[in-house]
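Enquirer: Below: sequence and its predicted model.
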Amino acid sequence: MSIQVNNLTKFYGQQKAIDNISFQANEGEILGLLGPNGAGKTTTMKILTCFMPQSSGDVSVCGFDTRKNDLDIKKIMGYLPEHNPLYGSMYTKEYLTFVAAIHKLDNKSKHVDRVIEETGLSKEKNKRISELSKGYRQRVGLAQAIIHDPKVLILDEPISGLDPNQLIEIRSLINSLKKNKTIIFSSHILQEVESICDRIMILNNGQVVQDNLIENITENTVQSQKVLVEFLNNISEEVLHNHLDNVRIKQENKRLFEISYNGENDIRSLIFDLAVKQENKILEMKSKGSSLEDVFKEVTKKN
């Protein structure tokens, strides 16, 4: 495995930001790191990238110890921080050439041209970074992170500021990069994490509260069930509550409702009985699976 973390703890003074967490990440995998603000995501990534020392615990990146081999790790690591630190006075291509020189890359222009093409910066390469939109500055940040073809890529909010078309392009790029890399990806946009990542790890209060493959993330986590029901005629939310016990109702319009309930019993028969009693008809009724958002709310609420 490319990244191995054992019993990692980090204090800021008396405050414990990371609380004895352990996890691993493998080559060819995109690990999504989620959590509410202050959960410890950015602190974890700063420790992995050797920008901050841990208080205790062991962290290994491609066999290198973060406390002993920080220079070795930085050579094989690409990092896009949340607040993308760029030199605004430099031109895009000039800046990427500067980064290539820092990494002591042979044939710098070849590497610069490659990442400009990969990140869609061809039309912006001769502009000052300060003149770029936020989305294009994010692309420059991603370009500098991958210019030296790192084995490990840490991306903290990489899709912030991108428009829908840019999202599609960057999503495709990140997926293509995972073939021979380990990628840790953090974002507040849950739908993008769900579409990009192979595995999800959720932090809350400095602890790992969920770690699972994306296809298994909702299993054994969300206790509530959901039914989406559309009636032929208008029906009030009050009528539904009077007939159905212990449910949560989200009204989409006067005929369409999302009904959530706890327990194993299927309430669809009760909804059907209600429709008959109200001399109404059901146009559509189907169970609705739990989403990553449901899981996120559930596990961060528990802690």
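Expert: The structure has been received and is ready for your questions.
Enquirer: CA atoms for contacts and neighbours, from now on please.
Expert: OK.
Enquirer: show me where the stretch 1-150 of the chain has helices.
Expert: Under the criterion DSSP state H, counting those that start in this stretch, the stretch 1-150 of the chain carries helices at the ranges 41-48, 70-75, 92-102, 108-118, 134-146.
Enquirer: looking at those, which is buried most?
Expert: helix 134-146 (a mean of 23; mean count of other CA atoms under 10 Å).
Enquirer: circling back to that earlier point, can I get the helices of the stretch 1-150 of the chain in TSV with distance to residue 191?
Expert: Shown next, in TSV, are the helices of the stretch 1-150 of the chain (distance: least, CA to CA, whole Å):
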stretch	distance to residue 191
helix 41-48	18
helix 70-75	30
helix 92-102	30
helix 108-118	23
helix 134-146	18
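Enquirer: do you know which of these lies nearest residue 250?
Expert: Residue 250 lies closest, by CA to CA, to one member of these: helix 41-48, at 31.6 Å.
Enquirer: so how far is the closest one off the chain centroid?
Expert: Offset of helix 41-48 from its chain centre (CA atoms, centre = their mean, to the nearest Å): 14 Å.
Enquirer: Tell me which residues are up against that helix.
Expert: Residues from elsewhere that reach helix 41-48 (CA atoms under 8 Å, 6 or more residues apart in numbering): 17-18, 33-35, 52-54, 59, 61, 66, 82, 154, 156, 186, 203.
Enquirer: Could you tell me which of the residues you listed count as buried?
Expert: Buried subset of those (neighbour count, 16 or more other CA atoms under 10 Å): 17-18, 33-35, 53-54, 59, 61, 66, 82, 154, 156, 186, 203.
Enquirer: which two from these end up farthest apart in space?
Expert: The largest separation in the buried ones among the contacts of helix 41-48, counting by CA to CA, is between 35 and 66 at 23.5 Å.
Enquirer: those strands in this protein, which residues are they?
Expert: Ranges of strands within the chain are 3-12, 15-25, 30-34, 56-61, 64-65, 77-80, 152-156, 182-186, 199-204, 207-213, 224-231, 247-251, 256-262, 282-288, based on DSSP state E.
Enquirer: Export these as JSON lines, with columns for distance to residue 143.
Expert: Shown next, in JSON lines, are the strands of the chain (distance: least, CA to CA, whole Å):
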{"stretch": "strand 3-12", "distance to residue 143": "22"}
{"stretch": "strand 15-25", "distance to residue 143": "22"}
{"stretch": "strand 30-34", "distance to residue 143": "18"}
{"stretch": "strand 56-61", "distance to residue 143": "22"}
{"stretch": "strand 64-65", "distance to residue 143": "25"}
{"stretch": "strand 77-80", "distance to residue 143": "9"}
{"stretch": "strand 152-156", "distance to residue 143": "12"}
{"stretch": "strand 182-186", "distance to residue 143": "15"}
{"stretch": "strand 199-204", "distance to residue 143": "24"}
{"stretch": "strand 207-213", "distance to residue 143": "28"}
{"stretch": "strand 224-231", "distance to residue 143": "42"}
{"stretch": "strand 247-251", "distance to residue 143": "43"}
{"stretch": "strand 256-262", "distance to residue 143": "43"}
{"stretch": "strand 282-288", "distance to residue 143": "39"}
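Enquirer: ok, structure two:
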Amino acid sequence: MQGLAPRLPDPHRQGRRRKPTTSSTPTSRSRTDGRPGAPGGHPPRVIQVTHLTRRYHDLLAVDDISLHVEQGEVLGFLGPNGAGKSTTIKILTGFLPATSGQARVAGFDVASESLEVRRQIGYLPENVALPPDARVDEYLDYRGRLKGIAASERGKRRDEVLEAAGLVPMRRRILSQLSRGYRQRVGLADALLGNPNVLFLDEPTGGLDPAQREDVLELIAALRGQRTVMLSSHVLSEIEGVCSRVAIIKEGRIVAQGSPSELEESAGRRGEVRIELDGPREPLGAALRERGLEPQPTSDGAGFSVQLAEDSDGPALLAGLVNAGLAVRHFQPLTRSLQQIFLDLTRS
């Protein structure tokens, strides 16, 4: 006989509850970052990290990092396994103290105002721990009570996040019967349940098959502009299209941050340039070889690409070719893809 799943513990007996939340829009108790009027038209900084450090005895897990996330942004926090991503997120969500430095979330200090920070955020950990015998909707009801959502609003919020996470067909499914992809969806629905201003998502696509990853990433992409999101991953190609900006961490240190286009523009291809002439390309190839370079034909056959020792060598090369009487019509430094930049920065 199919009965109800076992009753979850009563949250009223789990300690004092936070003040009920009745609004169906993101919580608005957050403070600004102190930048009056958001000078230059920039939105306020919802996450502000300054010289944050975390040490485990002799291991420096997070090494003097500084970053920020503006309102409505999705920040991709990228790095290889063990780089310090999860440690940083645990500090920002109040689960782990920093050794030194300061972090503020929604205007509140994560060390001295931890409870206020937790009221502002939703958190999806790397491994979602769910009670095996509860049903999806029962679990979200229970989590709503723990989050202090008023009884009159709880059912509405549950149904909203079930819809947002694509869980409506699974609402009566027992949690232990769900695939890993649907378990991640339940974790995301839980993170959204309290209408948080800020979401921290730690490796949300870990262990998912390609179709499940795409579904979860679509859910996250839909949050851009509505929530401030910090999303950690070690697979850049999965989240490149989701993030407004990226911060790359290696061995506990931030090695690059900015929008994808900014990183690509600033990184270039380490002195690689594409050159074309008005007319046949053979004289160009000969002139480049005379200068000790190794010209490589471009894929379209229109010219050559060459690798310079330094980016700064480009103007001198161009001047030399023109002075040699070559009609250069195209001389362009080449850019690297964000994936190439990520690999170059994080490869040991």
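Expert: That came in fine, so what should we check first? Predicted model only: the values in this text are computed from it and were never measured.
Enquirer: rewinding a little: to residue 299 of structure 1, which of the strands of structure 1 lies closest?
Expert: For residue 299 of structure 1, the closest of the strands of structure 1 is strand 207-213, at 6.2 Å, according to CA to CA.
Enquirer: Tell me roughly how far the closest one lies from structure 2 on average.
Expert: Superposed on structure 2, strand 207-213 of structure 1 shows a mean distance to its aligned partners of 0.5 Å (mean CA distance after the TM-score superposition for structure 1).
Enquirer: what does that strand rub up against?
Expert: 18-22, 39, 198-203, 217, 299-300, 303.
Enquirer: which residues in structure 2 does it align to?
Expert: Mapping strand 207-213 of structure 1 onto structure 2 (TM-score structural alignment) gives residues 253-259.
Enquirer: Pull the distance from that stretch to the chain's centre.
Expert: Taking the mean of its C-alpha atoms, stretch 253-259 of structure 2 sits 12 Å from the chain's own mean (CA atoms, centre = their mean).
Enquirer: still on that earlier bit, ok, the contacts of strand 207-213 of structure 1 vs residue 131 of structure 1, which is closest?
Expert: Using CA to CA, residue 39 is the member of the contacts of strand 207-213 of structure 1 that sits closest to residue 131 of structure 1, with 33.5 Å.
Enquirer: wait, what's in contact with the counterpart of that closest one in structure 2?
Expert: Per TM-score structural alignment, the equivalent position to residue 39 of structure 1 in structure 2 is residue 83. The contact partners of residue 83 of structure 2, taken as CA under 8 Å, 6+ apart, are 61, 249-252.
Enquirer: any idea which residue sits dead centre in structure 2?
Expert: residue 76 (1.9 Å; CA atoms, centre = their mean).
Enquirer: so how far is residue 129 of structure 2 from that residue?
Expert: Look at residue 76 of structure 2 and residue 129 of structure 2: by CA to CA, to the nearest Å, they are 23 Å apart.
Enquirer: And residue 113 of structure 2, by the same measure?
Expert: Using CA to CA, one obtains 26 Å as the distance from residue 113 of structure 2 to residue 129 of structure 2.
Enquirer: so what corresponds to residue 200 of structure 2 in structure 1?
Expert: Counting by TM-score structural alignment, residue 200 of structure 2 corresponds to residue 154 in structure 1.
Enquirer: What of residue 93 of structure 2?
Expert: Using TM-score structural alignment, residue 93 of structure 2 lines up with residue 49 in structure 1.
Enquirer: and if you look at residue 57 of structure 2?
Expert: Using TM-score structural alignment, the equivalent of residue 57 of structure 2 in structure 1 is residue 13.
Enquirer: go on, residue 109 of structure 2?
Expert: When structure 1 is aligned by TM-score structural alignment, the residue opposite residue 109 of structure 2 is residue 65.
Enquirer: what number of residues lie near its match?
Expert: Residue 65 of structure 1: 17 surrounding residues under other CA atoms under 10 Å.
Enquirer: got a list of what it touches?
Expert: 58-59.
Enquirer: One more pass at 6 Å, please.
Expert: Residue 65 of structure 1 makes contact with residue 59, according to CA atoms under 6 Å, 6 or more residues apart in numbering.
Enquirer: just the one 5 residues further on next, same as before
Expert: Contacts here follow CA under 6 Å, 6+ apart; on that basis residue 70 of structure 1 touches residue 50.
Enquirer: ok, back up a step: ok, the residue nearest to the centre of structure 2 to residue 57 of structure 2 distance?
Expert: According to CA to CA, residue 76 of structure 2 and residue 57 of structure 2 sit 28 Å apart.
Enquirer: wait, doesn't residue 225 of structure 1 sit right on residue 258?
Expert: No: Residue 225 of structure 1 is beyond contact range of residue 258, at 10.3 Å (criterion: CA atoms under 6 Å).
Enquirer: Kindly provide the distance from residue 99 of structure 2 to residue 90 of structure 2.
Expert: Counting by CA to CA, the gap from residue 99 of structure 2 to residue 90 of structure 2 is 13 Å.
Enquirer: nearest spatial neighbour of the aligned residue in structure 1 for residue 174 of structure 2, skipping sequence neighbours?
Expert: Residue pairing (TM-score structural alignment): residue 174 of structure 2 is matched to residue 128 of structure 1. Closest residue to residue 128 of structure 1 apart from its sequence neighbours, by CA to CA, 6 or more residues apart in numbering: residue 91 at 4.0 Å.
Enquirer: so who does the one you found touch?
Expert: Residues near residue 91 of structure 1 by CA under 6 Å, 6+ apart: 126-129.
Enquirer: Including distance to residue 100 of structure 1 and neighbour count, could those residues go into TSV?
Expert: Converted to TSV, these look like this (distance: CA to CA, whole Å; neighbours: other CA atoms under 10 Å):
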residue	distance to residue 100 of structure 1	neighbour count
126	17	13
127	18	16
128	18	17
129	17	23
